[in-house]
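In: Using only what follows, build the 3D model:
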Amino acid sequence: MGEEYRAKVFKSGNSLALRLPKALGLEEGAEMVVREEHGKFTFEPVDAPPRLIDLTGIAGSMPWLKPRTREEREFEERELDWEGKLLRGD
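Out: Below is the predicted model:
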């Protein structure tokens, strides 16, 4: 079992608020999901959106990777056979 903390409920406007100890490591403005089951409350952070990976720091470390020219990025139009159906990219 983890640490145990005491927290105090207080009135904030027309709502009640729960003051949580700084030792929990929560950041101001963090969104939480609160659940109540049989008179017991649990809370956990809302799932964060996926983070973007910044590759700018490693771009120069791979000299064999070079940016494609516009001509290299253009492809000839061709017919594709997906699931036995001939498709045209019109």
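
In: Please make it C-alpha for all contacts and neighbour counts, starting now.
Out: Will do.

In: need the helices for the protein, in chain order.
Out: 70-73 (DSSP state H).

In: gap between residue 63 and residue 72?
Out: 18 Å (C-alpha to C-alpha, to the nearest Å).

In: for comparison, sequence B:
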Amino acid sequence: MGKEYRAKVFKSGNSVALRLPKELGLKDGDVMVLREEQGHFAFEPAPAKPARIDVSGFWGKAPWLKPLRPEDREFEERELDWDGKLLKRDD
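Out: Here you go, the predicted model:
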């Protein structure tokens, strides 16, 4: 079993808060997950959000690809058969 700490509950606005000792190594703004199980409470750091993909390094990796011209972005209207019902774009 790990170390035991005492923490104080206090009123904060319309809620109650739990002041945790700095020895736990938590920083201001850390997000925690709190669970209540059979009258006992457990908390742990929330899973980190996945990092955003940095696409800045992709520039120039495929020099054979060229931007589409506006006239290449046009498409021909066609009928679509979904479940036996022909649909046009205006339907």
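
In: TM-score of the superposition?
Out: After superposition, the two chains reach a TM-score (TM-score structural alignment, normalised by the length of structure 1) of 0.63; 84 aligned residues with a C-alpha RMSD of 2.9 Å.

In: number of nearby residues for whichever residue in structure 1 pairs up with residue 68 of structure 2?
Out: Aligned counterpart of residue 68 of structure 2 in structure 1: residue 68 (TM-score structural alignment). Number of residues near residue 68 of structure 1 (other C-alpha atoms under 10 Å) recorded here: 9.

In: now swap in residue 20 of structure 1 and tell me
Out: Close neighbours of residue 20 of structure 1, defined as other C-alpha under 10 Å, add up to 14.

In: Check residue 60 of structure 1 too.
Out: 11.

In: same question, residue 26 of structure 2
Out: Residue 26 of structure 2 has 13 nearby residues by other C-alpha under 10 Å.

In: Likewise for residue 78 of structure 2?
Out: 10.

In: which residues does it contact?
Out: Neighbouring residues of residue 78 of structure 2 by C-alpha atoms under 8 Å, 6 or more residues apart in numbering: 88-89.

In: Check residue 21 of structure 2 too.
Out: Residue 21 of structure 2 neighbours (C-alpha under 8 Å, 6+ apart): 5-7.

In: with these in mind, which one is nearest to residue 24 of structure 2?
Out: residue 5 (9.0 Å; C-alpha to C-alpha).

In: ok, that closest one to residue 44 of structure 2 distance?
Out: From residue 5 of structure 2 over to residue 44 of structure 2 (counting by C-alpha to C-alpha), the distance is 15 Å.

In: same thing with residue 54 of structure 2?
Out: For residue 54 of structure 2, the distance to residue 44 of structure 2 - C-alpha to C-alpha - is 29 Å.
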